[in-house]
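Undergrad: I'll drop the sequence and a predicted model, then ask my questions.
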Amino acid sequence: MRLLHTSDWHVGRTFHGRDLLAEQESVLGGLADLVADAGVDTVVVAGDIYDRAVPAAEAVQVCTRVLARIRAAGAEIVITPGNHDSAARLGAFSDFAAAGGLHLRTRTAELDRPVVLHDEHGPVALYGIPYLEPEPARHALAVPDAKGHAGVLTEAMRRVRADLAERAGGTRSVVLAHAFVTGGAACDSERTIAVGGVEHVPLSVFDGVDYVALGHLHGPQRLAEHVRYSGSPLAYSFSEVNHHKSVWLVDLDADGLGAVERHELPVPRRLATLRGRLDDLLLDGEHERLVDHYLSVELTDPVRPTDPLRRLQERFPHAVHLVWSPESTAPRLKYTEAVRGRSDQEMAHDFVADCRGEAPSKRERRLLDEALVAVGREEG
């Protein structure tokens, strides 16, 4: 059996205010072509299908079209929810969907009831472990003393292994889970799942199965030969600028895990970062290659430029993020040192100068002084 492991679609997410639905549908819809070309039997999605628990209608429509294309290409689909999804909403009509080849494993109490598919070597049991919020999961799994994510996932995997032990010899196993496993590398676009400061789950929790398809972390990575993150299919923050977005093609043979192959996905619009003074960035011909990239720009002008993002977008229409970090050799004072012996007027003038990079004009100083006097009069 050949599996395609993907996760963290986050359909409906924007990128610094830019709509991504068209890009998401293009990349995710292309998985159907991969299913057909690579002979994929089953597509597994390890959580965060949507970016919100209540997705917009347009996001649902995109997801519906993508899943329909994948199913029409010939693959069964197994999905479990992540921390961004609503398990109850995602699992609605799951019994009916399963009849059409879409298996939604969303119920915590049923995580040890696998989807069982068959190939020429016999049965393959696919267990979907929904994202387990520790407090409700402790009660749903009847383990009141379980601590954090590690505790509830340990119980979940105990139940999976117990069910697997009762099945006929030769049953191969795949687990879908949405968690932060120790050794994984995080990035800025993932919502924290820390509870009481602890979010990591030991890798050993997932011992005893043939393959573990993980979701939550957005960079593709291998924690063990049989335990991997596929990562998100698109970049959702500039911290992912060096990611090579991909999916895993997983082959199960008669003895279990056979081989795993990485397949890189197309990039609708690349990311880049720029640093320098505004005029230099607008005039330097070396940056022409970045005109079609999403850009994060760090401006180093000593004085904050007027309307810098609009000016940048005249040359770089996809500049979406801007910070001002003036180059300065002056030491930064502690707050107590900065205000010691200074009047309210002096501190207001210095605040404007610090925010903008140059001192306020005479007119601005007069307006600040008049405002402070007015405030003092009202307080008096």
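TA: Received the coordinates, thanks.

Undergrad: make it CA atoms for all contacts and neighbour counts henceforth
TA: Noted.

Undergrad: Near residue 200, how many other residues are there?
TA: Residue 200: 18 surrounding residues under other C-alpha atoms under 10 Å.

Undergrad: do the same with the one 4 residues further on
TA: For residue 204, the neighbour count with other C-alpha under 10 Å is 10.

Undergrad: For residue 150, see how far away it is.
TA: Separation of residue 204 from residue 150 (C-alpha to C-alpha, to the nearest Å): 10 Å.

Undergrad: next one: residue 108
TA: For residue 108, the distance to residue 150 - C-alpha to C-alpha - is 15 Å.

Undergrad: Who has more neighbours out of these two?
TA: residue 150 (22 against 18).

Undergrad: if I read this right, that one contacts residue 195, doesn't it?
TA: No. With contacts counted by C-alpha atoms under 8 Å, residue 150 stays clear of residue 195, the gap being 10.7 Å.

Undergrad: Could you pull out the helices in this structure for me?
TA: For the chain, applying DSSP state H gives helices covering 21-38, 57-72, 87-90, 94-99, 134-140, 148-165, 278-283, 308-315, 335-339, 344-356, 362-379.

Undergrad: Included below, for side-by-side comparison, is a second structure:
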Amino acid sequence: MRLLHTSDWHLGRTFHGHSTDAHLESVLAALADLVRERSVDAVIVAGDVFDSSTPKAEAFGMLNRAVAAIREAGAQVVLTSGNHDGPARLGHMAEFASFGGVHVKADVARLAEPVMFADAHGPVAVYGLPYLHPEFLRSAFEDFTGSTHEQALRFAMDQVRADASRRREGAAVLRTVVASHCFASGVEPTTEDSGRAEERDITRGGLNIAPLEVFDGVDYVALGHIHGRQTLTERVRYSGAPLRFSFGERSSAKGAWLVELGEAGLGQVEWLDLPTPRPAVRIEGTLDELLAEDAHPDAVDAWVDVVLTDDQLPREAMRRLQTRYPHAVTLTHRPAHRQDVGEASYAARVEGRSDAEVVDEFLAFVRNGQGPTEAERAVLHAALDAMDAKESAR
């Protein structure tokens, strides 16, 4: 049995206000090609199919075309709802879609009802867990009283393990797979900006973190929510998003995990790359340096995050940059003389300096490197001398 683990399609999302529809559609078409080339039996999308709970009509069209291409390539599809999705909207006509090999798992009350597959070794149960906010679970199960995501996932996985145990009574071999959209412990921190606030702020006080042992007892766990691929254990992995949605993802590989299940459970897991329609890069320098004829040729057709180091921000800087880098979408002004300030406290920066030196440095800072003129310095020093004399007379 071969499964392709992907997640976080975010259909309808923009990149700093620019549509990603055409790029994402080409990547999902390439994913369907992988299904055909590698004889994949099922594609798992672990949450955040859409970028919004009220997706635009074009996003539904993209989903229909992507799923149709995957089905035509020979695989069934299992989609779960994530925190961005509207479960009711995503799950609309889910039962009808299942007859066509497209299985939408968005109903919290039915989280322990797997999609059943089979190969030469026997049955495979794929449990698609919708995004499990504790409030959703409390409304569906009277016996759940938890308030954290860990408690919600523990409850859900107890339901899954109980169902799998019942199914094993009538099967010589049963292999199990869980798809979950959550933040699991062990995710490696990144020094880069990870994009939207909700992706950065998903560990508030530790309440949203699920320990890996929550997922004990299944052969493979296909996780979604983190946009970069990560291997937490051999059987617990994030696939990441198939397309770059922020500059924080500019160095992360984009693709999907090809998961092979053998007679004894998890077999080989292989990373398959997906194409990058437009890379995301960050360039830094003065405006003249960045507009030089031979500057950053790799950025000409990329999404570009610009850091300008001119002492003063040039007029119409973005418009001029876009004549060379048409997909420049963000600009930060960081004068070179300010970059050595760092994170040092004010007390540390002024330690051992005279009042006159502190004033001179302050003026240079707020004037983009231009300190006081000789006339200004004379007035300032006279004022400081007068203050010193007044203090001495007390």
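TA: Arrived safely. Please read all numbers here as calculations on a predicted model, not as lab measurements.

Undergrad: Got a TM-score for the two of them?
TA: TM-score for the superposed pair, counting by TM-score structural alignment, normalised by the length of the first structure: 0.86. Supporting figures: 347 aligned residues with a C-alpha RMSD of 2.4 Å.

Undergrad: quick revisit: okay, the helices of the first structure in a markdown table with distance to residue 264 of the first structure next?
TA: Formatted as a markdown table, these follow (distance: least, C-alpha to C-alpha, whole Å):
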| stretch | distance to residue 264 of the first structure |
| --- | --- |
| helix 21-38 | 11 |
| helix 57-72 | 18 |
| helix 87-90 | 27 |
| helix 94-99 | 29 |
| helix 134-140 | 34 |
| helix 148-165 | 30 |
| helix 278-283 | 32 |
| helix 308-315 | 30 |
| helix 335-339 | 50 |
| helix 344-356 | 44 |
| helix 362-379 | 55 |
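
Undergrad: most tightly surrounded among these?
TA: Ranked by mean neighbour count, the helices of the first structure are led by helix 148-165 with a mean of 20 (mean count of other C-alpha atoms under 10 Å).

Undergrad: So which elements touch that one?
TA: strand 122-129, helix 134-140, strand 200-201 (3 or more C-alpha pairs under 8 Å, 6 or more residues apart in numbering; DSSP states H and E).

Undergrad: orientation of it relative to strand 122-129 in degrees?
TA: Calculated by axes from the mean of the first three to the mean of the last three C-alpha atoms, to 10 degrees, helix 148-165 of the first structure forms an angle of 160 degrees with strand 122-129.

Undergrad: quick one: helix 148-165 of the first structure to the second structure mean distance?
TA: Plainly put, helix 148-165 of the first structure ends up 0.5 Å away from its match in the second structure on average once the two are laid over each other (mean C-alpha distance after the TM-score superposition for the first structure).

Undergrad: how about that helix, aligned to which bit of the second structure?
TA: With TM-score structural alignment applied, helix 148-165 of the first structure matches the range 148-165 in the second structure.

Undergrad: again, but for stretch 232-240 of the first structure
TA: Here stretch 232-240 of the first structure aligns to the second structure at residues 241-249, judged by TM-score structural alignment.

Undergrad: now stretch 14-25 of the first structure
TA: The aligned range for stretch 14-25 of the first structure is 14-25, by TM-score structural alignment.

Undergrad: how far does that stretch sit from the chain's center?
TA: In terms of C-alpha atoms, centre = their mean, to the nearest Å, the centre of stretch 14-25 of the second structure is found 15 Å from the chain centre.
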